[in-house]
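**Q** okay, predicted coordinates and the sequence, questions at the end:
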Amino acid sequence: MTRSRTYEWQDPSISAADVGQGSGLDFLRAVLSGRLPAPPIAATLRFTLEQVDFGHAVFALEPGEEHYNPIGSVHGGVYATLLDSAAGCAVQSVLSAGMGYTSLDLTVKFLRPITVDTGKVRAVGTVLNHGRRTALAQADLLDSEDRLLAHATSSCMLFPVPAR
């Protein structure tokens, strides 16, 4: 039986133009409140930013069939996207105005399968260390009972954002 899905997103250049204008935490709070649009990948995969504080970011996803791989469970790339988003945004939350970041690497450990029966999952990102040029973060992917589904670490490069 064929299934389909339609979704919409907002112009990503709106948020991109605001990066570095204020602190990273202020930027993420603007996305969380809807003052700035979420990135298109969030609409594509149907995940949301749920919480952000200094050094901490949480994303949530209700898994659906559209996230499945050929063997009937959520594709590892969905895990990785959630974990990368949580770790990266945790890093972004500690940046001062005028600074940006990019992920240098992401190491993911898959521990449990996710299916539509798993229910809502949360990716919880935390900054472990940040300096002038790099930051190290981790993220845990958890089910509703706080069972660990996957774990990731990420190194990020920090850099000045050109003035706009």
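**A** Looks like it arrived, so ask away. Quantities reported herein were computed from a predicted structural model and do not represent experimental measurements.
**Q** every contact and neighbour count from this point should use C-alpha atoms.
**A** Fine.
**Q** quick one: the helices in this structure?
**A** 12-16, 24-33, 40-45, 76-92 (DSSP state H).
**Q** center of the protein - which residue?
**A** Here the mean C-alpha position of the chain is nearest to the C-alpha of residue 85 (Cα atoms, centre = their mean), at a distance of 1.8 Å.
**Q** which residue packs closest to residue 75, ignoring adjacent ones?
**A** The shortest distance from residue 75 to any non-neighbouring residue, by Cα to Cα, 6 or more residues apart in numbering, is to residue 69 (4.7 Å).
**Q** neighbours of that neighbour, how many?
**A** Other residues lying near residue 69 total 13 when counted by other Cα atoms under 10 Å.
**Q** follow-up on the earlier one: deepest-packed of the helices of the chain, please.
**A** helix 76-92 (a mean of 26; mean count of other Cα atoms under 10 Å).
**Q** so which elements touch it?
**A** helix 24-33, strand 47-53, strand 56-61, strand 99-110, strand 121-130, strand 134-142, strand 148-160 (3 or more Cα pairs under 8 Å, 6 or more residues apart in numbering; DSSP states H and E).
**Q** please compare the first structure with the one that follows:
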Amino acid sequence: MTIEDAQPLPVLEYLRRQLAGTLTSADTTMLRYPTAISELLSLELTHVSERSANVRLVADVTRHGNQQGTIHGGLLCELADAAMGTAHSTVIVSGESFTSLDLNARFVRPAWSGVLVARAYCTHVGRTISQYACEVIREDGHEVATFTSAILTLRGDSARGR
């Protein structure tokens, strides 16, 4: 069998192999991993299971800070969105894609330089729309922000070109 003959792995299997360090150059999946934004921000997948994912960021206020000297809320939104999107991607099959319908943020306390972990999980599975929640936690264990998102699964013509 050649690389061209190899079938793409299901997303969950691909990400599990990536985490285990057993992913080979011949392994592919139908979605793009790592994503460009994840590479740009140095986001790291640390856990994945069906409809669940944890994404880690080593935050630095000199790179990720706002006017007050704390981590910018937009970065926290991206971290949570990456975790929730990754969680949902674990159930996407060939011919499907997905998009976020909304992203709701509630900021609890500030974060400064250090490790942040976004823990995303599904709270409701629908035929086309699923609901996700995510907590971003500082390395001292304190919650920084909570997020929710509705994610739409696209199929057929709606999924093409995405």
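**A** On my side now, so go ahead. Since the structure is predicted, the reported quantities are computational estimates derived from the model, not experimental observations.
**Q** okay, the helices of the first structure in JSON lines with distance to residue 132 of the first structure next?
**A** Formatted as JSON lines, these follow (distance: least, Cα to Cα, whole Å):
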{"stretch": "helix 12-16", "distance to residue 132 of the first structure": "22"}
{"stretch": "helix 24-33", "distance to residue 132 of the first structure": "15"}
{"stretch": "helix 40-45", "distance to residue 132 of the first structure": "28"}
{"stretch": "helix 76-92", "distance to residue 132 of the first structure": "12"}
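**Q** so who does residue 60 of the second structure touch?
**A** 71, 112-114 (Cα atoms under 8 Å, 6 or more residues apart in numbering).
**Q** that one and residue 148 of the second structure: what is the separation?
**A** Distance, residue 60 of the second structure to residue 148 of the second structure, using Cα to Cα, to the nearest Å: 25 Å.
**Q** what does residue 111 of the second structure correspond to in the first structure?
**A** Aligned counterpart of residue 111 of the second structure in the first structure: residue 114 (TM-score structural alignment).
**Q** its match against residue 73, yeah?
**A** Yes. Using Cα atoms under 8 Å, residue 114 of the first structure makes contact with residue 73 at a distance of 5.8 Å.
**Q** looking at the two, which is more packed in?
**A** Remark: of residue 114 of the first structure and residue 73, residue 114 carries more neighbours, 23 against 18, as counted by other Cα under 10 Å.
**Q** ok, the more buried one - contacts?
**A** Going by Cα under 8 Å, 6+ apart, residue 114 of the first structure touches 63, 73-74, 149.
**Q** alright, I will stop here.
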